[in-house]
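J.: Next come a sequence and a model predicted from it.
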Amino acid sequence: MDLQDRFLNSVAVKALLAAGHCKAAERTAALFTRDGEQGAYSLYDMQHMWYEVAAGRAHTARGPHAAGAALKKFTAVVQHFADIHEDQFDFHSYCVRKGTLRSYVSMLGMMDRLYGHVFYSKAAAGAIRVYLKLYDCPPGAANGTDEETLLASMTPDDRKKYKLAKKKEEKERARKAAEEKEREEREKREREKAAGQKGGKKANTASSKREPDPDPDGAKLAATADPLGEAAKLVEMLVRHAGDRLASHLLAAEVALRKGRLVVALGAVRKAAQVAEGGAAHPDVHVLVVRLALAVHSSPPEHPVVRSVVATGLTTLLGDSSPAQYAEAWRITHGTASLAHRVAAGNAMVLLGAAGGAGEQQAATTAAVAHVTAEDLSSSPHDHVQCVEVHKLLRNTWGDATAAERWRTACAAAFPHSRYFGGAKLMALDPTYDFENMREAFGKLSF
C-alpha cells in the first residue's frame, strides 16, 4: 500500500479502530503528522474529530480498564467545541469594524447551532456512557461477584477452560504492554533523531516547546469522584442543543434515574417517546418505561405533589395497566418485530422478575433467553454488531453459557466470515503479521 495515500491511510485507520487495534491506528494516522512530533498531539491540534470519536469508541469496547483512554478521546472533541466557542469573541469587534455584517450574522447563527453538531453529540454521548459505567462499577470496587455468577453457571470443563483462557489472556496482555513500551521508546528516539537531521537545532527546539501531557492515558479523568455529575453536565448540553436526537433523551433518563430525580426521568422518557421512530414501540424507550415504572413503585416520591405528577405521567405511558401487564402487551405486539425488539422484551422480563424476588428472577431470565434466542438468523439479514451484543448479554449479563453457545453456533452459520463467532469461512491471518507495527506490516498487504 502507498504510505503517501491519505485516503487509504484514513480507511486503514478506521478499519484498525473497528478491529480494536488502537495503538496501531494511532501510529498509522501519525504517518501524516509532522516529523518529530507524536501523532496524538498533531491529531488533537488539527481537531481530527472523526478519528477521536472512533478511537473513543474503540477504547470503550476494550472494557473498563480502558475507560480513561476513551474519556481522553471523547473529552478532546468536547474541548474542541469549547475552543471554537471561545474563539468567536475574536471576530465580534473585527466583523463590526470591517463592516462584514452578513458574515457576522452567519457566524452568530453558527454559534447558536454549534453544540448541536453531530460530532459533539457523538463525543458527549460516548463520554456519558463511560461515566455511567464508572458510576455503576467504580474502578476500585470488587468485580468478583459477576465472575462468580458466571462461573457458577458453567460446567466443570467450561470453568477450567475459562480460567485457562483468562490466565493466557493476562499473560498476553502483559507481554504486549512490555513490547508496546519498548516500541514507544524506540520510536521516540527515531523521531528525535529524524527531527535533528532534518531541522537541526531549530527542529529540536520546536519539538521541545510542547509540555508533556500530565494525563496521557486519561487516568485522572476516569478517577473523577463524581462521574454522575460529569455525565449530568454533558447531558444538559445535549438536551439543550441536540434535543431532536433520541440518544440525548435516553441518556438524560439514564442519568436522572440514577440520581433518583423521577420527574426529570419522566420528562426525558416522554420526550424520547416523541422523538423516537415508532414512539413507545421503540425498543430503547420500552425498556426505559419499564425501568421508570419500577423505580416509582420501589421508591415513590415523598412529596404528594411530585407523587401526583409522576403518577399522572406514568398513566400516559402505561395506560391503566400495571408494569407487568404493559410489558407483556408490548411483547405480544412488538416483541418479535426485530432482534432489538426481542432483546428489549427480554430485558423488560428480567427487570420485572428481579423486582419480584429470586424465584421469579430465575424464571423470568429463562423466559427472556427463550424469547431472544427464538430469533431466526437465516430469515433475513442481521447486524453482526448487534448479534455480538446479544451473545455478550446471554453469556455475561444473564449468565446462560449454554444459550450463549447455541447463539454463537447459529451466528457462525449466519456470518461465515465472522472471526468473533468462528465462522467456517473466516480469513486466516498470517501468524507473522504484526498489527501493532503498521509501517512494516503494510509491506505485507496487497490491495
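T.: Happy to help now that I have it. Numbers count the residues shown, from 1 in each chain.
J.: Every contact and neighbour count from this point should use C-alpha atoms.
T.: Will do.
J.: ok, Val275 - contacts?
T.: If you count contacts by CA atoms under 8 Å, 6 or more residues apart in numbering, Val275 has them with Asp244, Arg245, Leu246.
J.: Can you tell me how far it is from Gly140?
T.: With the distance defined as CA to CA, to the nearest Å, Val275 ends up 38 Å from Gly140.
J.: ok so, going back, out of the contacts of Val275, which are inside helices?
T.: When helices are assigned by DSSP state H, the members of the contacts of Val275 inside them are Leu246.
J.: Buried residues, stretch 219-235. List them.
T.: When burial is assessed from 16 or more other CA atoms under 10 Å, stretch 219-235 yields the following buried residues: Ala219, Leu221, Ala222, Pro227, Leu228, Gly229, Glu230, Ala231, Ala232, Leu234, Val235.
J.: All the strands of the stretch 51-200 of the chain, residue numbers only.
T.: For the stretch 51-200 of the chain, no strands turn up when DSSP state E, counting those that start in this stretch is the criterion.
J.: quick one, helices of it?
T.: 67-87, 89-98, 101-112, 118-136, 144-152, 156-207 (DSSP state H, counting those that start in this stretch).
J.: quick one: contacts of stretch 221-238?
T.: With CA under 8 Å, 6+ apart as the test, stretch 221-238 has contacts from 67-68, 71-72, 115-116, 121, 124-125, 127-128, 131-132, 134-135, 139, 248, 251-252, 255, 259.
J.: Am I right that Asn9 is in contact with Ala29?
T.: Yes. Taking contacts as CA atoms under 8 Å, Asn9 lies within contact range of Ala29: 6.7 Å.
J.: For burial, what's the neighbour tally of Leu445?
T.: As a burial measure, the neighbour count of Leu445 was computed by other CA atoms under 10 Å and equals 9.
J.: tell me, how many neighbours does the closest residue to it other than its chain neighbours end up with?
T.: The shortest distance from Leu445 to any residue that is not its chain neighbour, by CA to CA, 6 or more residues apart in numbering, is 6.6 Å, and that residue is Met1. Counted with other CA under 10 Å, the burial measure for Met1 works out to 13 neighbours.
J.: And for Ala195?
T.: With neighbours defined by other CA under 10 Å, the count for Ala195 comes to 22.
J.: ok, it - contacts?
T.: Taking CA under 8 Å, 6+ apart as the criterion, Ala195 is in contact with Asp35, Gly36, Ala203, Asn204.
J.: Distance of Pro283 relative to Val369?
T.: Between Pro283 and Val369 the distance, using CA to CA, works out to 17 Å.
J.: Got another one to weigh against that:
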Amino acid sequence: MPPTTQSPSQQLPSRENGLFKKLVRFYEQKQYKKGLAAAREILKKFPNHGETLAMKGLILNSMGKKEEALESIRNGIKNNMSSHVVWHVYGLYQRSDRKYDEAIKAYKKALQCEKDSLTILRDLSLLQIQMRDLEGYKETRHQLFNLKPGQRQSWIGFAMSYDLLGDYDMAYSVLEEFRKTQQDRPAQAPDKPYDNEHSEFLLYQNLVLREAELYEDALRHIQTHEKDIYNKLTLAEIKYDLYMRLSSYDRAETILKDLIERNPENKKYYFMLEKCLNLTNNDEKSNLYENLIEKYPRADAPKQICLQFLTGEPFAKSIGSYLQKGFQKGVPSLFQSVKFLYVTSEKVQIIDSLLNNYLNNLTKYGTFEVSSDNEEIEPASTLLWLQYYLAQHYDYLGKIDTAFEFIEQAIRDTPTLVELYMFKAKLFKHAGDFQTAASWMDEAQSLDTADRFVNCKCTKYFLRANKINTALEIAGKFTRENSSPVDYLREMQCMWFELEAAKSYRRLKKYGEALKKCHEIDRHFQEFIEDQFDFHSYCLRKVVLCAYVDMLNLEDHMKGHRFFRQAAQIAVEIYIRLYDHPLSEQDNDKDDNLANMSASEAKKIKSKLRKQQLREQQEKQKQIDAERKKKEFQRHRNKDDGEEEKIKEDEIIAEKLERCEKPLEEAMRFLQPLEDFSANFLETHYLGFEVYYRRKKYILMLRCLKRMKKLESNNAKLHLCLMRFLKLIETEPINDERLRTLIDEELQTFDIKQGNSIKKIEDLNTDFLKNNFNSLIHRAEAAKVMLLINPTNNLKTIEFLTMLDPNFTDQTIKTCSNIYEGMQLGDYGLIENSMLEKYRNECHRLWPQANIFQPNSSLNVEQSQSSPPSYSSATTPPPPYSSNDIQTNGGKKTAT
C-alpha cells in the first residue's frame, strides 16, 4: 500500500517504514489495538506523516470512532496530498458510510497519484457497478484488463462491462478470445469430475448471443459445447427457446416432452407445448391432455389445465373426477387449485350442482354416486372435506350464511382439525368481525403450537383486530429467546408483520408509529440494494455470471416489490393527512368524543390518557436503556475481539416523524420510487396528484391525470382529481401564458369540451353520475365533487352520499367501510353525529357482524380477550356457535 515515491518530508527511515508495513498488516488482520500502537510509535517521531495518520483513522473507523477517524484521515490528506494511500483510505472511509459518490471521487484522486494501482482500480470498479456508472465501469475494467491480462476475472469483467452497455458483439468477442485460451485446460481431478465454472462461463456466453438476437449462432454454440454444460435442465430450456425462435417446432416438441417427463407438475411446460403445437381449437387441446393424463395419471397439472377449456358434460365429468379424488385424499388446498374456474358462471353452476349432489348422496348412502353397482362406502373423512370445500365455495360466492352452516357442522363432527378453525376465522374476517376472527384463529393456533404458518396467521389476524401487543406475544413464540420480538422481527426483515402493523397503527390514528414501520421497510429495501455490493467481486470470482446478471436486473427494480409499494402508499397517505391536519392543532383534545361528554367523564378520560401515556413513556425509556446497555456491551466486546463494528443506523423516532416540519417533502421521498417502479398502478398517480396538488405543480398534476386516464379512463378517483384540477385553474388563474397554453392543449385529450370551451364542473359531474348510476364508488367520489362545487350545501351532499341501494354493483362491506371512515376523518366535510349514526345503522343492518359498524365501537390497541360474541338470529346468519359448543381447554373455556 505505501507509495513507491514520496516527498522527502514524508519519507520514513527503514525502522519506521517497517513499522508502517506492520501497521497495514495489523489492519488487514483486524488486530486494531496492535495497529494503533504501531501508529502511535511512528507518530511520536513523525507526527505529520500523512499515510500513518490516514491508516490510524482507518483503524479508528473500524472500531466505531467515526469523528476521530475522519479528523485523523483529513489531517493525513493535508500533510500528504500527493499520496495515493491517503486518498484511498479516504475513499474506504466514505464507502463505509455508504457515500459512494464521494468514495468514487476519492478513488479517482488516488489514481491520479498512482494510475496503475490494482487495488484502487478494483475498488473503484465495484463502486461504479454498484452505482450503475456503466461507462466508468467499462473504462476501469479495461485498465484492469491491460494490467492483468492473465487473470480470468479481468477477461470476464471486461466482457461484462460491454454486455451491460448493450454492446453484445464486443462482449462475445472478448469471451470467445478467453475461451480459446482455455481449450488446453488440465484434466479434472477424480474427486471433481465436473468443471462447473467453465459450464457457467459457456452458459453466459450463450446468453450474450441470445441477447444479441443471434439465435442461429447461439444454437450452434450450445450444440458445440453441450457436453461441457452440466446444468441439463437449463440447457434443455435454452434449446427449446432457440428451436422455437428458429421455427424448428418438431425438435422443440421433442425437448418439451422430455421436460414434461422430467417434471410433469410444471404447468409452464404444458403451455409451452400448446404453443409449440399451435393448438387453438379446444378439441385439439382436449385430445392432447387426454393423452397426457393417461400417460401421467398421478400428475395434477394436466388435469387442472384441461378444466380451463372444457365445457358442458365433458367439464362436469372431469371436474367431478378431480373433486372426488381431492375429497377422498383430504386435500386442504383443493378449493385453491380450482378457484380459477369461478370466473365462469356456467362452470360455477355445474360445480354447485355436483357438490350438492355429492353431499346428498354421502349423507344418505355414503357414496358419491348412486347406481345399481355395489360401490364402496366412502370413509367419514370424505364428508368432512366436502363440507370444508362447501364452506369455501359459498364464502367465495358471497353466501356467508350457508358457509357458516357447513363449517360449523364440520367442526361439530371433527373438533380437532386446525384447518376448520382457521377457515371459520376467515369467515368472520370476511364478515368484518376482526375481533372474533382473531379469537378463532387463536383457537386454531392453540391446537398446534408448533406450526409456524398457523402462528403467523394468528399474528396477522390480531394485527387486523388492532391488538398489536397480543400479536407480538403470539409472534414471540417463534422468535429468539432473551430478545424483544419487535427487534427480532426487524432484524429478520419480516416485512409482512411491519406492513400489517403499519396498517393497524394507521387505523388507530397513531401516525408516528405507522410511519416508523414504513421507514423500517424502506430501510430493508435499502439494505437489499447495499447487500449486492459483496456480490460484485464474488460472482466474477466464482463465475456465476447468468445469476449475477439476473441479480443486477432484480436490484434495478427492487423497489417495485409489493411490500415496498404498499408501505410507500401508506406513508404518502399519512404525510398528506399530516399536511392537511397537523397534529399540533389537535394536541388540546386527543379524544374526538370529549366534547360530547360531561365534565366529570371528560376528566376521567383525560386522567386515563395521561396515565397511559406515562406508562408508554416509561416502557419506551426502559427499552431504550436496555438497548443502549446492549450496544455498549457489544461495542466493548468488539473492541476486545478486534471485530469491525457495523454501520449504525440512526434511530427512527415516531414522535419526530408525525411532527415533521415539511410533510410533503417527506412524502416525495416515498412517492418518487413509486413513480419510478410502480407506474402501472393507478394508486401511484392518484397519490402523486394529491401531493402535487398541494404543491401547486400544474404540469406534474397533468402528468398524473394523463397516466391515470391511460390506465383506467372511467376511474372514480380520476374524475375527482380532474374536477379538482379544473376548479384550481378556475379559481387561481395562471399568469404564465406558455403554461396556460400547454394546459389547454393537454386538457383537449380529456372528454370535457363542449365546442371550444370546457364544460362546467357541475355538468361534468352530472354526466359522470349518469354514466355510473349503479356504482357506489363513483357516487362517493361524485359527492366530493358536489362538496367542492358548493361547500355550503353539505347536508344535501351527505344525504346523496349515504343513500344505499341493493342495485349498486359494488355495494360491499369494504366500499361502505371506506366511505364511513372517510366521513369520520372529514373527507366529506363536517357531518352531524345524527347523520353519521344514521349511516352506521344502515350499514350495521346490512353487515351486522362488522366491527366498524357496531354501536360504540372502539379501536383500542389492546382489548379484552373475551369469548366471541353471539349474534341475533333475526339479523345475522345462523349463530357461529352456541353454548353447547364451549368446551374446557386447559382450565379455561374456549370456543370450538
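T.: Great, that's in hand. Because the structure is a prediction, the values reported are computed rather than measured.
J.: Can you calculate the TM-score here?
T.: Once the chains are laid over each other, their TM-score by TM-score structural alignment, normalised by the length of the first structure reads 0.79; 403 aligned residues with a CA RMSD of 3.8 Å.
J.: Let's have the helices of the stretch 51-200 of the first structure in TSV, adding distance to Phe435 of the first structure.
T.: What follows is the helices of the stretch 51-200 of the first structure, written out as TSV (distance: least, CA to CA, whole Å):
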stretch	distance to Phe435 of the first structure
helix 67-87	19
helix 89-98	44
helix 101-112	41
helix 118-136	26
helix 144-152	30
helix 156-207	12
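J.: For Trp330 of the first structure, which of those is the nearest?
T.: helix 118-136 (26.6 Å; CA to CA).
J.: Which stretch of the second structure lines up against that closest one?
T.: Across the second structure, the stretch matching helix 118-136 of the first structure (TM-score structural alignment) is residues 562-580.
J.: Just the buried residues of that stretch, please?
T.: Using 16+ other CA under 10 Å as the test for burial, stretch 562-580 of the second structure gives 563-565, 567-579.
J.: Tell me the one among these nearest to Ile129 of the second structure.
T.: Nearest to Ile129 of the second structure among those: Phe564, at 23.6 Å, using CA to CA.
J.: doesn't Glu520 make contact with the closest one?
T.: No. No contact is recorded between Phe564 of the second structure and Glu520 when judged using CA under 8 Å, the distance being 10.3 Å.
J.: What separation do you get for the alignment partner in the first structure of Lys784 of the second structure and Val285 of the first structure?
T.: In the first structure, the position corresponding to Lys784 of the second structure is occupied by Asn347, as judged by TM-score structural alignment. Noted for Asn347 of the first structure: a distance of 12 Å to Val285 of the first structure, by CA to CA.
J.: swap in Phe442 of the first structure?
T.: Between Phe442 of the first structure and Val285 of the first structure the distance, using CA to CA, works out to 45 Å.
J.: what about these two, which has more around it?
T.: Between Phe442 of the first structure and Val285, counting by other CA under 10 Å, Val285 is the more crowded of the two (25 against 17).
J.: The more buried one pairs with which position in the second structure?
T.: Structural alignment (TM-score structural alignment) places Val285 of the first structure against Leu718 in the second structure.
J.: and what of Gly68 of the first structure?
T.: In the second structure, the residue paired with Gly68 of the first structure is Gly512, using TM-score structural alignment.
J.: Please verify my assumption that its match contacts Lys656.
T.: Yes. Under the criterion of CA under 8 Å, Gly512 of the second structure makes contact with Lys656 at 7.5 Å.
J.: who touches Leu292 of the second structure in this structure?
T.: Taking CA under 8 Å, 6+ apart as the test, what Leu292 of the second structure contacts is Pro302.
J.: What sits closest to Val343 of the first structure if chain neighbours are left out?
T.: In space, not counting the residues next to it along the chain, Val343 of the first structure is nearest to Val372; the distance is 5.8 Å by CA to CA, 6+ apart.
J.: Arg577 of the second structure and Thr254 of the second structure, how far apart?
T.: Separation of Arg577 of the second structure from Thr254 of the second structure (CA to CA) stands at 60 Å.
J.: and if you look at Glu473 of the second structure?
T.: From Glu473 of the second structure over to Thr254 of the second structure the distance is 56 Å, taken as CA to CA.
J.: And these two? Which one has more around it.
T.: More neighbours sit around Glu473 than around the other of Glu473 of the second structure and Thr254, counting by other CA under 10 Å; the figures are 15 against 12.
J.: how about the helices in the stretch 301-450 of the second structure?
T.: Assigned by DSSP H, counting those that start in this stretch, the stretch 301-450 of the second structure shows helices spanning 301-309, 312-329, 334-338, 345-364, 380-396, 400-413, 418-430, 434-447.
J.: Give me whichever of those helices is most buried.
T.: Comparing the helices of the stretch 301-450 of the second structure by mean neighbour count (mean count of other CA atoms under 10 Å), helix 434-447 ranks first with a mean of 24.
J.: now it: how far from the chain's centre is it?
T.: Taking CA atoms, centre = their mean, to the nearest Å, one finds helix 434-447 of the second structure lying 26 Å from the centre of the chain it belongs to.
J.: That one - contacts with which helices or strands?
T.: Using 3 or more CA pairs under 8 Å, 6 or more residues apart in numbering; DSSP states H and E, the elements in contact with helix 434-447 of the second structure are helix 418-430, helix 452-464, strand 892-895.
J.: Let's have those in JSON lines, adding distance to Ser173 of the second structure.
T.: Converted to JSON lines, those look like this (distance: least, CA to CA, whole Å):
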{"stretch": "helix 418-430", "distance to Ser173 of the second structure": "59"}
{"stretch": "helix 452-464", "distance to Ser173 of the second structure": "51"}
{"stretch": "strand 892-895", "distance to Ser173 of the second structure": "71"}
